[in-house]
Structures are given as C-alpha cells and as structure tokens.
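Asker: For reference, the sequence and a predicted model appear below.
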Amino acid sequence: MPDLEPDTVSALEAPEFAAAQFVRWFRDVAPYVHAFRGKTFVVAFGGELVQAGALNALVQDLSLLSSLGIRLVLVHGSRPQVNEQLRLKGFTQQFDRGLSPTDAAALECAKEAAGEIRLDIEAAFSQGLPNTPMSHAHIRVISGNFVTARPAGVLDGVDYKHTGQVRKIDIEALKFAIEKGSSVVLLSPLGFSPTGDAFNLAMEDLATSVAVGLRAEKLIFLSSSQGVLNEDGTLDTELARVDADALLAAGELDEETHSFLQYASLAVKRGVARAHLLPFELDGSVLLEIFTHDGVGTMVVEDTLDDLRPATIDDVGAILSLIEPLEADGTLVPRPRSVVERDVENFTVLEHDGVIYGCAALHAFPDEQMAEMACLIVHPEWQGSGEGEILLRHMESRARASGAKRLFVLTTRTSHWFMKRGFVQGGIADLPREKQNNYNRSRNSLVFIKKL
C-alpha cells in the first residue's frame, strides 16, 4: 500500500477526526449556551434579507436559538418590497434610508408589503421537515398591536403625513409573550395611534425602542454590509460606544453602515448590553457571532472608559498594592518598586472615585510585531462585572495601535481565562527573541498567544 501524502487524511481517520472536532466545538460553545439561556435577543433585518432569499436559513438559526432557551423578538423591514409595490402601481415615489413622507397610497403599499413578509416569516417558522434544524420544532409566532406610534409631523416645512415614530412599546405584553408564552414575537414596521391611525415606522427605530424597553442582552442588526471596517480594510470586531460615536461624527461610513451603527450606539447608550452589525449574506452569521469568541461582525459595547486611563508615577503605590498579593502566592513574578516606576508608562489603570482597582501593562516588541500583556489584575472586591474584559480589550486595542499582530501572555494559573478569550497555547520558541533570552525557566510559565 503506497504511503499517503503528508496532507492526506485516510478514510479511516476522517470520521475520528471529524468526531473530535465536533466534540471540541460542542464543548467550546457550552459556556455561551449557559450564559444566554433565558436572555432576550432582538433581531432586526430589512426587506433586503428577504429579497436576497436568506430568510429560511435565518429562521432555522433562530429556531435553534429558541430551542436553547433564548427569548426572541424579531423586527423586520420592508423598504424594497414597498418600493416594488409603488412601482407596480405606477407611483413614482421611492423610499430611501432616512425619514421620508408617507402618503395614503404609500401607506397602503407598506401595509401590503408588511403583511406579505409577516406571512412568509410565519410560514418559515412552521416548517418541520425531517433532517433539518426545524425538525420537531414547534415555535409559536405572535404578532399584534404592541407598538403605539405618533406622527412625525411637519419638519422643516415638510408634512410627513403617515410617517411615524415610536411613542410607546407595550413591554409587559411583550415580556408575557416571550417569557410565559415561550413564543417568538414578530413586529412589522407599523404602529398605531390611540385614534386608530396607522403609521409607517423605521425598522431600526422600532428595533432599538424594543431592545431598550426589554433591556435586551443583544440587539442584532442584519444588513448587506460586513460591519465597520478599519482603514486597512479589516473588520473592526468590537467598538466601544464612544469610538462608534467618533466614527459617526467623522461621516466617512457608507450610508447603510452609518444608519445601523447610529442605532446600535443609541441602544447601548440606553442600556442594551451589546449591539451587533452582522452580514446576512454570510450563512450562519448569527450563530457565528454568538457562539464564537471573535464573531463575524461588529459589536458595540458600553465600556466604562471613564474609569480607564494611563498610569502616572503617582499610581505606583496603588499598582504595587494590587500586585503584591499575587506575587506572594506565586501568581506573578516579583517586581521591585523601581521596575514598576521605570515601566509605569506601560501601565493602564482602572480608577473609580479616586480608587485604583485594576491595572495591566503592555510591552511592545516592534521588530517581531508582537506585544506582551502583563500584570492584568482586578481587585477581588471588583471582580465579576467584566472589568478584566475591559482591560483586555483596551490592551488589545493598544497593541494593534502599536503595530502588533499578536498579543502574548505568560501565566502559571490563569490559562483557562485566556483560552476562553481566544488565546491559544504556544511555546517559548514563539516568543520574541528578547523575551526568550529573559524567560524564567524556573517558573515554567505557560505561553498563550492571540492573533489581533
């Protein structure tokens, strides 16, 4: 029997390899399943997703989320469908992004388009074909008059007629439906006034209002764009809200990304834990964003950046008080005060009401395009609210800004914390040459590396 090529997997080995990969993946996603069970997600998408034929795949993924105990509210748009209805009826008006007047004819088209999409979504959730994610799924979809609207009115001399804005969401009824009724709630971009008038709403405004009212764990926008891109064309996977606002103010984003990012930032500012911009053209983007560490889109978060600042020489005493207990139990290598004073400009501290309760240091190795994160510490009384995550994200951002492509840490006791956050184990040979020469072999610290 001839030898196999080095990169060839035999038929006998393939099933075993696939099984191992599956088991590893299933174990990796388990923490996310536990974390999100019972949480509320608001998922919003425009009529472009339906037009692109991506509805069935999305519904199958949402069905899976529902089966895992995640509470779902769906908000759909219908702009391209309304425009098509207007065209077929011979009207010249077409809706673009942003606020546009809605006359009586356009309102009727909006009702028809919303009704058609709602029925398509309900039909998709009613599937039960064997050997598909919908097999044995029994998901009730509830729609109703949950949204009270008001007219946009006359703005700059223009009467917006039947274009409306969200006035009130019946939050208690929504909670009853998704919590007690275990149903998926579906909202169309229409609202009704106390007088019985119907108004055409912006899907983004409606989704944001619902997510804020429910204090949702996540607001997910599905769009035709990839998300927010960096200057080099790479995806910016995570943005602090203040950074998102700075990008919006710069005015350099495309219209679609700008619109979704604006509402994502507003939602986070008003209390939603996370807001996401995901590409609907990528099959499974919702699952990939939720169940993988780095995700596939852009996530907006409300970092407590007011508590985060560069360290000064006056902070050395506080930094040492954080470090010393961990030096005593062997978690950290001892650092004399003179070393901390010398390297203080590499430290970032978390401070609240004049108390420094966390710190981390970054050491750059520009020749190898690497950076080391050291002394990542949060005082025990402040742990458990994501402060370590805040410091990690800030260090990753600083490392990228310095030109680093990889971030590494040396640890003896916290390997699992870093592994859960995308670090993979390496070896001494993977370190920058200067660090290899200074590596303390008596401590036998493990090396973990993350690609930035």
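Answerer: Nice, I can see it.

Asker: make it CA atoms for all contacts and neighbour counts henceforth
Answerer: OK.

Asker: what about residue 118, how many residues close to it?
Answerer: Residue 118 sits with 20 neighbouring residues when counted by other Cα atoms under 10 Å.

Asker: In the host helix or strand of it, which residues are buried?
Answerer: Here residue 118, judged by DSSP states H and E, is contained in helix 104-125. By neighbour count with 16 or more other Cα atoms under 10 Å, helix 104-125 contains the buried residues 106-114, 117-118, 121-122, 124-125.

Asker: packing partners for that helix?
Answerer: helix 55-67, helix 79-88, strand 198-200 (3 or more Cα pairs under 8 Å, 6 or more residues apart in numbering; DSSP states H and E).

Asker: can we see that at 6 Å?
Answerer: Judged by 3 or more Cα pairs under 6 Å, 6 or more residues apart in numbering; DSSP states H and E, the packing partners of helix 104-125 are helix 79-88.

Asker: The helix it packs on vs helix 104-125, what angle?
Answerer: Counting by axes from the mean of the first three to the mean of the last three Cα atoms, to 10 degrees, helix 79-88 lies at 130 degrees to helix 104-125.

Asker: Show the subsequent helix or strand relative to the biggest strand by length in the chain.
Answerer: Secondary structure of the chain per DSSP state E: the longest strand is strand 355-365. Under the assignment DSSP H and E, the closest C-terminal helix or strand after strand 355-365 is strand 370-378.

Asker: and that following strand with strand 355-365, angle?
Answerer: Using the same axes, to 10 degrees: strand 370-378 against strand 355-365 is 170 degrees.

Asker: quick one: the helix or strand just after strand 370-378 to strand 370-378, angle?
Answerer: With elements assigned by DSSP H and E, the helix or strand that comes after strand 370-378 is helix 387-401. Angle between the axes of helix 387-401 and strand 370-378 is 160 degrees (criterion: the same axes, to 10 degrees).

Asker: Give the buried residues for helix 387-401.
Answerer: Applying 16+ other Cα under 10 Å to helix 387-401 flags 387-388, 390-396, 399-400 as buried.

Asker: How far does the helix holding residue 118 sit from its chain's centre?
Answerer: 29 Å (Cα atoms, centre = their mean, to the nearest Å).

Asker: Repeat that for stretch 315-328.
Answerer: Distance, centroid of stretch 315-328 to centroid of chain: 34 Å (Cα atoms, centre = their mean).

Asker: which residues are in contact with that stretch?
Answerer: With contacts defined as Cα atoms under 6 Å, 6 or more residues apart in numbering, stretch 315-328 is touched by 332-334.

Asker: What's the separation between residue 167 and residue 207?
Answerer: 13 Å (Cα to Cα, to the nearest Å).

Asker: got another, please set it beside the one above:
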Amino acid sequence: MSTVFNFTFVPWFRSVAPYIHKFRHQTFVVGVCGEAIAAGKLQNLVQDLALVHSMGVKIVLVHGFRPQVNEQLQAKGLQSQYYKGNRITDSAALDAAQEAAGQLRFEIEACFSQGLPNTPMAGSKVRVISGNFITARPMGILDGVDFQHTGKVRKVDAEGIQRALEMDSIVLLSPFGSSPTGEAFNLAMEEVASSIAIALKADKLIYVCEVPGIRRNHDQPAGEDNPIITEMTLADAKALFRAAPEAEKPTDTGFYLKYCIKACEGGVERSHIIPFAVDGSVLLEIYVHDGIGTMVVDERLEEVRQATPDDVAGILQLIEPFEQDGTLVKRSRTEIERDINNYTIIEHDGVIFGCAALYPYLEKSTGEMAAVTVSPHSQGQGDGEKLLKRIEQRARAMGLKSIFVLTTRTMHWFIKRGFEEVDPDWLPQARKNKYNWDRKSKVLVKYL
C-alpha cells in the first residue's frame, strides 16, 4: 500500500510545484456565497484557503449572506424582497443583514483560528483582519423601486487592504459599506469582490458559488454534449453574457459571469467560477491544470489572438529560420494566406513572437496543431504554453476530443504537457494520406 501511495503522491506533488512557485506573492480575491456556509462547507473551505495562504498567496475573502439574512427575516415573520436580483433593504432587512454578518464573521474567524493536532490546520497561525475598507453609495430608485439601504461600491481602500496583506494576514470582509455621512449600506458580495479585485489589481478573482461553472448552451441540461467551459476568453464571455437571459438568480448563467467580465475589463487577468458543492474546489481550480470550474481570461493582457491577413508577413518571417533548419515543414505564402483563420499568434508591441495553427479533422473529432513556433528571443517565457492553451480552447469550442502534432525535434516538450506518442496509423485517413514517411515524424496526441 505504501509503494502505491508513493507512486501516486510523488508525481502529483511534483506536478503541483510549478503552480506553487507561480502563485507565490500573488493576490487572490475569493468571494464565497452564503449558501456555501449554510451547506456546511465553511470548515473545509477555510482549511483550503489557509493552505493556499501558507504557500505564499495573499488572500482577501469576501463572504455572502443571502440565505442567512433570509433566515433572520423569516424568524421575525418578514419576507425578503428582491428586484432584478438585488435585495431591497429596508430597516428590518438592514438589521437582519448586520446581525447575520456579525455571526458569520465570528464563525469564519473561529475556523481560521483552529489548530487541533491531526487536522489540516495543525500548526497554522493565520491572522484575520477586517475593517471599514469599503465606501458605499445608495443604489437609489430603479424603475420606481426604492432600494433604501441597498448600496453600490463607491470606493475601495486598496492601500489599507494592501497594508494588511503585507502583514501576512488574510483580509476578511462582509458585503457592507459606509457612506461619508455614516450611513450603512448592504452590498452585493459579488460586486464587493470584483471591485476589490480591480482596486488591488489582483491576479485572480474566484467565486465559490452555487453553480459548477458556465455551460455554452445555458438553456440545455448538463451532460456530455454540454460540458462546463473550463476556459473562455473575455470576448467569448461577453458574447455569451449578451446571449443569455437577464440574470436575476445566482444560478442564472449571467449572474456571476457579469462580475467576472467586469473584473477582467478592470485589469484582473483571470476570474473563476467554481462550485462549493465539490470538496476542495479551490485547490482543484488553482493547482490542477484544467481546473474544475470556468476561468475567464483577458486575452489582451496575454497578447494572444487569432491571426488576420495582415499577419501573414510576420508569420513567414517568424517560421522561416525553423523551416531552413528542418524543424518545420516549409509552407508557402499562398498556403498561409489560405489558412490564416486557422492561425493563433502571440504579439508583443506589434511584433509576432509566436504562432500555431489548428486544422480540424471532424470525422475523427480531432485536430492537428501545426506550425508551432516561438521566437528564440522569447523562448522560456511561457509563450509556447499560451499558444497550446489557446489551441486547446479553440479545439474544445469546435467539439474536438483531442489534438495531435507531428514533430521530429520537440517531442519531449509536448510529452511534458500531456501528449502521448501513438502510431502514425492513428492519424485520420485524410492526414495519413499526406504523412511523409521519409521524414519519420513522431505523432503525439493529447486528449481534451
């Protein structure tokens, strides 16, 4: 049993190491819906966040309290009131919200203070800091509906939060804000988390919520034909949001997606939507390559985009040295112009530093990743990884189940990234007919 454990644990731990190094000293804002706490997920979630914090990640935790406030109101014989997904906070609802927030904050702080032997919190010393870091303004009257004590974020004290994070503390915030006149306003957890992420220029915004992620066909049931989109560009997210019905409930497609889009537009590179129902979802999303939920990526920051006819000359200039030394098969200008829509490029300051093409073979639900090139001037900076992720994303959007490459010199690079070698007979018949048996290229496949 010990030997089997070693064979599973050691490779897993090694595979996680690059992410540990990458995320050290980064800032993550985590928004946790009140439903997760009501479902009894708080203790495990706190343990996972404490573990992430111990690996050098700065964490701001924003909790929601929607069901807790509803419960407080119900206990007083009162009904919760909403309009277009926003709570109408009268005086009774404000009292209930403040009471619920106080209870939850003490409960969360107590969980971070645990240190029992033989538990994940053993030996951990996590300091939690809360404060009046949010200035709010009233939401006002919308469509004739007076939201009373419901507010919107006016300003985030990013400097104050940053100082607390630099003290190696986790910052814990309830969705409340105060106005300059001293009024208290009930805020949406989702808006508070996205506003803080933008103000801090956070590396990640993570929503731990009721939904497992985003499905492309929001009006169809979950299933093999309608899986979770693990990664989507900001442009795709905006297109999907526009196509989805107006979101009023947290389970609606656009509810969390709206705030992920807002964060990415505000400079947060990656926003995530993950399910609280899956134990360890935070760890799975952060430290496993494909994650478990949906990640929205601002491609503009990555400088990765689909090629256009204007890029043909730059692609030719990039791949020419690799064609001359035999690394790549020679392609004519005419071929590249014809296939330009298949190409993805990485561009820095108007110069193309990397490219790759995807040629689909729909009859076998696969696609060839071809002409993979990274300039010698930027090799070792992760551009190859960015191209691979983009090609995988495009392949999934086409409904492909795998991608393959033919290579004579870079086999190990692909194997390290999840490809496996297969016999050339595996190739789709149309590609097999064009296979150069004299070149003896290795065929590598990655299943998506």
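Answerer: Cool, the structure landed. These numbers were taken from a predicted model, which means no experiment stands behind them.

Asker: Could I get the TM-score for this pair?
Answerer: Taking TM-score structural alignment, normalised by the length of the second structure as the basis, the two superposed chains have a TM-score of 0.89; 437 aligned residues with a Cα RMSD of 2.7 Å.

Asker: And for residue 350 of the first structure, the neighbour number?
Answerer: 25.

Asker: let me fix that: residue 81 of the first structure
Answerer: 22.

Asker: how near is the alignment partner in the second structure of it to residue 149 of the second structure?
Answerer: Using TM-score structural alignment, the partner of residue 81 of the first structure in the second structure is residue 68. Going from residue 68 of the second structure to residue 149 of the second structure by Cα to Cα gives 17 Å.

Asker: same question, residue 443 of the second structure
Answerer: 63 Å.

Asker: Likewise for residue 49 of the second structure?
Answerer: Residue 49 of the second structure is 32 Å from residue 149 of the second structure, by Cα to Cα.

Asker: now residue 180 of the second structure, what's its secondary structure?
Answerer: Of the three states, residue 180 of the second structure takes coil under DSSP: H, G, I helix; E, B strand; the rest coil.

Asker: Return the residue of the first structure aligned against residue 40 of the second structure.
Answerer: Aligned against the first structure - with TM-score structural alignment as the criterion - residue 40 of the second structure pairs with residue 53.

Asker: That match belongs to a strand?
Answerer: No: Residue 53 of the first structure is assigned coil when assessed by three-state DSSP, not a strand.

Asker: residues near residue 132 of the second structure, how many?
Answerer: That count, for residue 132 of the second structure with other Cα under 10 Å as the rule, works out to 14.

Asker: whoops, I mixed them up, residue 26 of the first structure
Answerer: 12.

Asker: what do you get for residue 36 of the second structure?
Answerer: Other residues close to residue 36 of the second structure by other Cα under 10 Å number 21.

Asker: Not including adjacent chain positions, what is the nearest residue to it?
Answerer: Counting by Cα to Cα, 6 or more residues apart in numbering, residue 276 is the residue found nearest to residue 36 of the second structure once chain neighbours are left out, at 5.8 Å.

Asker: Would you format the contacts of stretch 315-328 of the first structure as CSV with secondary structure included?
Answerer: Listed next are those as CSV, based on three-state DSSP:
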residue, secondary structure
332, coil
333, coil
334, coil
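
Asker: Same list (these) but as CSV, adding neighbour count and distance to residue 350 of the first structure.
Answerer: CSV is the format used below for these (neighbours: other Cα atoms under 10 Å; distance: Cα to Cα, whole Å):
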residue, neighbour count, distance to residue 350 of the first structure
332, 21, 19
333, 18, 21
334, 13, 21
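
Asker: Residue 434 of the first structure: which of those is nearest?
Answerer: Closest approach to residue 434 of the first structure among the contacts of stretch 315-328 of the first structure (Cα to Cα): residue 333, at 17.6 Å.

Asker: What lines up with the closest one in the second structure?
Answerer: Under TM-score structural alignment, residue 333 of the first structure pairs with residue 329 in the second structure.

Asker: and its match, how far is that from residue 142 of the second structure?
Answerer: Applying Cα to Cα to residue 329 of the second structure and residue 142 of the second structure gives a distance of 62 Å.

Asker: Enumerate every residue touching residue 374 of the first structure.
Answerer: residue 361.

Asker: Give me the aligned partner of it over in the second structure.
Answerer: Under TM-score structural alignment, residue 374 of the first structure pairs with residue 370 in the second structure.

Asker: Could you pull up the residues touching the closest residue to residue 233 of the second structure other than its chain neighbours?
Answerer: Using Cα to Cα, 6+ apart and skipping the chain neighbours, the partner closest in space to residue 233 of the second structure is residue 297 (4.9 Å). By Cα under 6 Å, 6+ apart, the contact set of residue 297 of the second structure is 233-234, 269-270.

Asker: related to what we said a few turns ago, quick check: the longest strand of the first structure compared with the second structure, mean distance?
Answerer: Overlaying the second structure shows strand 355-365 of the first structure at a mean distance of 3.0 Å from the equivalent residues (mean Cα distance after the TM-score superposition for the first structure).

Asker: farthest-separated two in the buried residues of helix 387-401 of the first structure?
Answerer: 387 and 400 (20.1 Å).

Asker: can you give me the helices in the stretch 151-300 of the first structure?
Answerer: Along the stretch 151-300 of the first structure, the stretches classed as helices by DSSP state H, counting those that start in this stretch are 171-175, 203-214, 241-250, 255-269, 285-291.

Asker: report the angle between the axes of the third one and helix 255-269?
Answerer: Looking back up the chat, that one is helix 241-250 of the first structure. 150 degrees.

Asker: What residues in the second structure pair up with helix 241-250 of the first structure?
Answerer: Going by TM-score structural alignment, helix 241-250 of the first structure sits over residues 234-243 in the second structure.

Asker: Nothing else from me, thank you.
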